[in-house]
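Student: Build me a model from this:
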Amino acid sequence: MKQVLPTIPETSFASKCYWLGKHTWNGLKRFVREHIVLFTSLVIIAIVLLFISRPYLQHLAITIRLYSAPLFFGALGVILANWLWLKLNRLVGLLIGVISIVFTVTFFSPFEGPRQYLALWWQYTFDDHVTIDTLPLTEHERIHPRSAVHTLAQEGITEVQEVSDPSFVRDGDSYNWTMAIEPAFLVPRLTGTVNEVMSVPADRPALNFSGENRDSVVFSTGEGMIGPRNSQFATIKRFGLWRYFNYEPANVRYIRDDAGAWAQVISLIRWKGWFLPRPTFGGVMIIRQNENAADGLKTFLTGAGEWISPKEIADVPYLRGQNLIPKQVSTFVAESFRFTRGFFAPMPGYHLGDIRVPNLPGDQNDQPFTCFFDFGDHAKLYHYFALEPFQADKQGLNTSLFVPADGVGPTLAYRHYDREEALTGVSAVVAKVMESRKNYDWSQNSAAEQRPVIRDINGKRRFFWLTTVVTHKEGDGTSGSQFIAGAEPDITLTDANYNTVVWVNARKPDGWTDELKEELSTVWDGESSQP
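Tutor: Presented below is the predicted three-dimensional model:
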């Protein structure tokens, strides 16, 4: 009789996982019993990392997220090259390995090189933008540059405090500079609160920072606070795992809600795309004022903020038409217009139809400029970009770009080059202003923050650059050089078509049109009218 040997059953994968988990759990229990002090210390360290260090590590998480694609493909290529080297053909393996390394190095950074090139092309190709045929009118022009507003506000502080960066926002039916008064030194920044918000009308030549333009508030977080009391850190603590790796806080602004209460509005950048990451508008986080001590403790432990998605902003009245979108997002949109003439337009050595966002040397508030534009069927704040030709010595206005500041609606582009309009670009305005008054002391003064002003005058829609002449003021050694504009700042309006500078009365903005008519009547004589 044939003897049948007993079969040894194969151990299944599930069984292996079970025994691994069981032995691991038993080992962990034994470790806890034998090293209770060490285990307790590790738990405390984990809690500290969770509640305190998580915001500090978020930049690392975003970096890993941005670099993961090229590293993944690079590692995959190296593994494949190693397998080919050992199993098939050493020459093929070496070739694949070299290609993988070159690919990883070339595409490693999401901010430059071929990867950035492709990301900008993708943005322009698939982003929602519209070409318009008529320039909008401007309203609510700001008299003072942003940096001058910050300096003037600092001069009005009578306590040991600091002023946060001013933000140009809609406050009800007016458009104001808003900023918070925050603690100035280490201990108050760690333990104190933000107790005042200032809101100053931006269209006035003389700014009043006294009590009538201040409101009492109680925020346990602030833009300049330290550690758990920092508004951006509090926002990061509210992120779930998905947002932690894909969203990051940007600007902190103070905006009045529909009930008239001040709220902190933190704009979010969302990194979209894995292989070609692009900064997009991720909505906002709303931090309300503290009602009691428990709110402050909750903020310390779990952060603060209510997320409003970009799609929901249009349904929130006090957020519609606001200045919300981060500068990094709108700048990326503007840079993508380098591809207006096709995929190869920005190619090195080619640059046919290529454009640039010009830098403004010496100006402490580069583009974009946040301005109010009236398009007839809609009027609100936009981030404005004056795009110029790629060559730095060519300073004509190529395209006027309007990015909705609330993130609602498409980007609007008025292409001056298509209409053969030879308008002076923003980077050339400073020289025009300085040349118009050669006897001015330009060693101590400068022309700052050129903003567009568009008016209907004598039957034509005319484009001007509004410039505020500011005085340089040395900083205290920590803030560096600053500049201010006095109670009666000098204002110029430069006709972008004729390069003619008109010095207007800053106290009477309503009379600027009449001043322009009087000063430029001889320049405009003989031109054909155009509706």
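Student: Could you use CA atoms for every contact and neighbour count after this?
Tutor: Noted.
Student: show me where this structure has helices.
Tutor: 13-34, 36-48, 54-87, 90-106, 113-126, 146-155, 186-191, 231-237, 241-246, 293-302, 327-336, 429-436, 512-524 (DSSP state H).
Student: I have a second one here; can you model it like the first so I can compare?
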Amino acid sequence: VLCEVLKMVIHNDTQYIAVPYSEPQFHLTPLPHTTPQWGGVAVIDPSGSIETLSPSEAAASPILDTQQLYPEKLALQSVAATKYRNGILNTYTSHEDEIEIAPLPGDGNDQPFFILSESGPQYVVAVEPYGDAQGLQELWTIDGQSGSFERYVPADSLFGPQRAADLVRQSAPQTDWDRFSPAEPILTVIDDREYWQVRVIPEDNSGIAYVAFVDARSGDVDSFEQTDAITQFLAGETPVETPTETEPSETTAETPTVIVQRVAENGTVIETMTVYDDESVEIRTPTNSTAGTENTTTRALGS
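Tutor: As a prediction, this is how the structure comes out:
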């Protein structure tokens, strides 16, 4: 049995702990093997007593009303397993219609993302084509209570969440990206057009600095700090707050003289460093590792 992260639940002023879990299901063909399936939810009351509920019992429990019941890790594993839709051999040969979970920048910024929708809690998982492409191939939503899966396949070519996060960084070069990071890109449809909704948060996770909407076709970025402006944009209205290349209150107001970017082979921006007028850049290249000497190139800014 594989247990999920503990979740605190309050019901009638009493605190409970809910633990969704999965369990193995055995198969004899084509070779004996097991696959994970949703086992249910364990509910722990204040006295320490544990009640194990089946999926149907958990859905009917008043204690767990509106709570996420389906295991988060199982949701991700189930989507990832669709890479074998054309057979195991396909993943070693032609890779036809093979998918992979879209990677995202930053630590602790992993899928699936959890959202509260009008129909209840949902998990969201974006997948990309196999390989170095950063386009969106499919978007999966998983009902957090029933475990039902739905798949959205875009009719047109859209770029994926990793590219959206990169565009948010590029749209705001004045932001200190050593202290902020784009998080949880979620595909949102506004007036029949797809946008990646990206939250920009401080590294200490103390809140949300602003929300950026990235057009999944054109790459245009609109950013808003105020909740009312965000709500208006989601409703397809023109926000009162003018969209800008967002300038959070904690970012530096001074314009950098040089912006240094560390870029991966596939073009993804890994790290950005800003350098100002009173600073210099040093590039060190080891020339003799045994002697410990280095060749240093220094450029003073403004000279």
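Student: re earlier: tell me which of the helices of structure 1 sits most buried.
Tutor: Per residue and on average, the most neighbours among the helices of structure 1 fall to helix 231-237, with a mean of 27 (mean count of other CA atoms under 10 Å).
Student: which helices and strands does that helix pack with?
Tutor: In this structure, helix 231-237 of structure 1 packs against helix 54-87, strand 247-256, strand 262-272, helix 293-302, with contacts taken as 3 or more CA pairs under 8 Å, 6 or more residues apart in numbering; DSSP states H and E.
Student: any chance of these in a markdown table, plus distance to Ile96 of structure 1?
Tutor: What follows is those, written out as a markdown table (distance: least, CA to CA, whole Å):
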| stretch | distance to Ile96 of structure 1 |
| --- | --- |
| helix 54-87 | 5 |
| strand 247-256 | 35 |
| strand 262-272 | 29 |
| helix 293-302 | 48 |
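Student: Figure out which of the helices of structure 1 is closest to Asp363 of structure 1.
Tutor: Taking CA to CA as the measure, these were each checked against Asp363 of structure 1, and helix 146-155 came out nearest at 9.2 Å.
Student: so the closest one matches what in structure 2?
Tutor: Taken onto structure 2 by TM-score structural alignment, helix 146-155 of structure 1 occupies no residues there; it is unmatched.
Student: Quick one: list the elements packing against that helix.
Tutor: Taking 3+ CA pairs under 8 Å, 6+ apart as contact, the helices and strands that helix 146-155 of structure 1 lies on are strand 161-163, strand 482-484.
Student: would you turn these into CSV with mean neighbour count and distance to Trp512 of structure 1?
Tutor: Formatted as CSV, the entries for those read as follows, by neighbours: other CA atoms under 10 Å; distance: least, CA to CA, whole Å:
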stretch, mean neighbour count, distance to Trp512 of structure 1
strand 161-163, 18, 32
strand 482-484, 22, 22
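Student: now those strands as TSV including distance to Arg320 of structure 1?
Tutor: Listed next are those as TSV, based on distance: least, CA to CA, whole Å:
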stretch	distance to Arg320 of structure 1
strand 161-163	26
strand 482-484	31
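Student: Tell me which of these sits nearest to Ala148 of structure 1.
Tutor: strand 482-484 (4.3 Å).
Student: Find the residue closest to the equivalent of Cys3 of structure 2 over in structure 1 in space, skipping its chain neighbours.
Tutor: In structure 1, the residue paired with Cys3 of structure 2 is Pro249, using TM-score structural alignment. Once flanking residues are discounted, Pro249 of structure 1 sits nearest to Leu268: 4.5 Å by CA to CA, 6 or more residues apart in numbering.
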